[in-house]
Structure formats: C-alpha cells, structure tokens
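**Student:** what follows is a predicted structure for the sequence shown.
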Amino acid sequence: MNLKPPTATSPAVSTGRMIVISGPSGAGKSTVVRELLKGCGLPLTLSVSATTRAPRAGEVHEQDYIFLPRDEFDRRRRAGEFLESKEVYGRGDWYGTLQSQVAAGLADGKWVILEIDVDGMQSVVERYPETITFFIHCGDIDELERRLRTRNTDSEDAIRRRLEVARHELAYQNRYRYQILNDDVDQSVRRICDILQQLQLGASTNA
C-alpha cells in the first residue's frame, strides 16, 4: 500500500497491507479471523484494539485488548493517536484502533487485520482507500438472532441492542470490497485466504 510519509496522524510507509474485517456480532467474524491467522500462509497480524472497558475473566492486556483508563483513552483520542474510535452499544465503553499498533505491523511488512465495525471501516478507508475490506455475515437478521440466542451468553436487552446494531451494519455491507457468507467457518477462511493470496500475487506481478 502506498501510504503517506509518517506524521502525527498517519502510519509509517511500508510494504504491508491493511485489511478490515467487519460483521454483526454473532456472525462468527472473530472465529474466522482467529482461524485465518493460524491457517493462511501470509504475513498476517491482528491489530489489538484499545478499550476502556474492564478486562473479562481470562483476558490479557495487550493480547486480547489494550485496556486503558477512560482519561488515558480520551487523552490519546484528543491527541489524534487513533485511526478510528467509537463508543459501543451506548454503555459508555470506548473502543479504538491505535495508529501505533497498525504502524508497527506495516513497518514489519505485515498484512495488518483490523477487526472493526462499519463506522470504523469508513474512517480507515477514507484515509487509506486501498485498504482490503471484508464483510462477514450469516445471511439475514433472523439467522443472526438464532445464533445470538443459541450461544446463550447475552441477556435479552443485550440481544436487542446487538440486533439493532446489526441492522445498521447490514445496511453498509455493499460498501465492502468482499462479502463473505459465513455458513461454514473453514470455507469462509479458505475463501478469504484465497482472495488475499491472489491480491499478493497480483501485487508481485505488478511490482
């Protein structure tokens, strides 16, 4: 990707690529990303998001999330250190992508995956149009609701909030370069990996 020279608000120049993967909660995107990182023979790395929410049981700082106090998150946001950031589900918890996370991966020639929502995708693509974007979904809102209820991890209020957000996200799926129907994780991973490998081959051929 032909990135701008490093500034206070943009990642460093590198031969790496940025990949955005989005999708409604319950569509299985986190599972797909995890398997993609393990099984695709490309220099992939996941950008670890920052958040103001408290760690859950078993979560590790700088591995699952970068856990920041609210005042520190706000300070960094005002200083322009985030590529994108947003308060999620109206609960006062903020999430964001630190530019330092992306820049470090790109500087190492990595293909950096950002697992972010549709609003974050638009912020990233506005600045870096060559970002490779994938939208992972499970078909329709009824199937999504079935999956959310089957996993039995959310309250009724949480399910309603997630479905409301999902309707917003599904309205933006056509803005993504690739749409992946995730009715089988292995097939979804193979399809995404095949696309990325073809893009890598095309870049090598044009170099």
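**Tutor:** Thanks, I have it. Numbers count the residues shown, from 1 in each chain.
**Student:** only C-alpha atoms from now on, for both contacts and neighbour counts.
**Tutor:** Will do.
**Student:** which helix in the chain has the most residues?
**Tutor:** helix 185-206 (DSSP state H).
**Student:** identify each buried residue in that one, please.
**Tutor:** 185, 188-190, 192-193, 196 (16 or more other CA atoms under 10 Å).
**Student:** now render those residues as TSV, adding distance to G41.
**Tutor:** Below are the buried residues of helix 185-206 laid out as TSV (distance: CA to CA, whole Å):
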residue	distance to G41
V185	17
S188	15
V189	12
R190	11
I192	12
C193	8
L196	10
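**Student:** quick check: D93 touching R53?
**Tutor:** Yes - with contact defined as CA atoms under 8 Å, D93 reaches R53; the gap is 5.4 Å.
**Student:** the structure to be compared is supplied as follows:
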Amino acid sequence: MALGKLLIFSAPSGAGKTTIVKHLLQKYPSLLSFSVSATTRERRPYEVDGKDYYFISPEAFQAHIAAGDFLEYEQVYNGTLYGTLKNEVERIRQAGKHVIFDVDVIGGLNIKKQYGDDALAVFVKVSSIDELARRLMGRNTESEEKRRERVEKARREVQYAEKFDVILLNDHLPTALQQAEELFEQFAGVQVEKV
C-alpha cells in the first residue's frame, strides 16, 4: 500500500485555512485525516483536546522537543508553542490516508522541506491585511492586543506566500472551497464522481 500524501494549508490568522481544511475533511472522510498539532496555548471553549489540538503544558512540550518527537515546532506567538508530532503524521500515512495540515506559515514550509514531492504546500490569502483584521475582529475570540499581534504577524507571513507550491485566494469562500477540492483531487490522483 502506498503511503498517503501530505496536504499543507498555511495562512495568516483569519484567512480561512481552518474553514477550508474542515470542508475537505467533511467532503473526503475516507481519504483524508487531520494532523492534530500540539500547542501550549489555552483551549478555547469550543475546542476539543485531541481533535482540534493536543493541549499540553510548556514542560511537556519541551520534553517532546528534547526527545526529538516533533516534525516541526515553533513559538508562533510570544510564549505559545505549536508543533507537529512525527508519530501523528506517520500513523495517518501508514493507514493509507492522506494527511491534511492546518499549520502556521513557517511550520508549513518546514514540513514541505522534509517531505518534498509527497507534500503540497498551499498558502491561503485574502486580498488585504485590512480584510484579515476585519475577519479577526468578527471572530471575537481574543483581546484587542492579541488581534493586533495577529495582524502584525500576518504582515510578515504574507511575504512567504511565493515560497509555497500554490497560493489560494479566499475572498469568496465557495470559490476557494471548490479550488481546494480540485487541488486535493489533482495532487492525490483522486477520481471523484461529480453529481
């Protein structure tokens, strides 16, 4: 059995990568499996440990780093660590499924570097930083200070877009979802009946 491929979605916060990833997981449940990242950040009320993230202490995260357990990891925001566990990715691939990632920009590029042609790195963007700021404000999930921090980080992250295999514009969600489906089907060599 061939090992599954890796489909990496990265974007500044608010660009819609999580919405796109969730759509693909719903559309292709027998083909795709989500790579759950580990993080030291606080769990949001609607999030489920082990499904959205593995929420672990900074000490446990450091122990995983010391043991070489991460495929990639990064301090994304001041004091908050995120990482992809190697065993999570290999478990999915060994099961013959394709792995889909919802990771930050640097993490996405690091995974692509390690897996080469077995990975497709997709940068999700919107037409402007102002649109990102508007979306983050609409989410109402963090303080004004955190939103400003995310917008500043987004300004830096958009500079990496050209390093990705594909840039997916998400100014109109139905169009972006359709394009994401086409990218996956083409990359994974999947034939899906159109109704």
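**Tutor:** Now that the structure is in, tell me what you want to look at. Quick caveat: nothing in here was measured; it's all calculated off a predicted structure.
**Student:** tell me which helix or strand E72 of the first structure sits in.
**Tutor:** helix 70-78 (DSSP states H and E).
**Student:** residues in contact with the following helix or strand past that helix?
**Tutor:** Downstream of helix 70-78 of the first structure, the first helix or strand assigned by DSSP H and E is strand 82-88. The set of residues external to strand 82-88 of the first structure that reach it, using CA atoms under 8 Å, 6 or more residues apart in numbering, is 9-10, 76-77, 93-99, 120, 123-124.
**Student:** closest to S25 of the first structure out of the buried residues of helix 185-206 of the first structure?
**Tutor:** V185 (15.1 Å; CA to CA).
**Student:** how much space between the aligned residue in the second structure for the closest one and D52 of the second structure?
**Tutor:** Under the alignment (TM-score structural alignment), V185 of the first structure maps onto L173 of the second structure. In this structure, L173 of the second structure and D52 of the second structure are 21 Å apart, going by CA to CA, to the nearest Å.
**Student:** same question, G108 of the second structure
**Tutor:** 17 Å.
**Student:** between the two, who's got more neighbours?
**Tutor:** G108 (25 against 17; other CA atoms under 10 Å).
**Student:** translate the more buried one into the numbering of the first structure.
**Tutor:** Match for G108 of the second structure (TM-score structural alignment): M121.
**Student:** how about that match: what's its closest non-neighbour residue?
**Tutor:** Take M121 of the first structure and drop its neighbours on the chain: the residue closest to it by CA to CA, 6 or more residues apart in numbering is V20, 6.6 Å away.
**Student:** isn't that neighbour right up against T133?
**Tutor:** Yes - counting by CA under 8 Å, V20 of the first structure touches T133, with 4.7 Å between them.
**Student:** all set, thanks.
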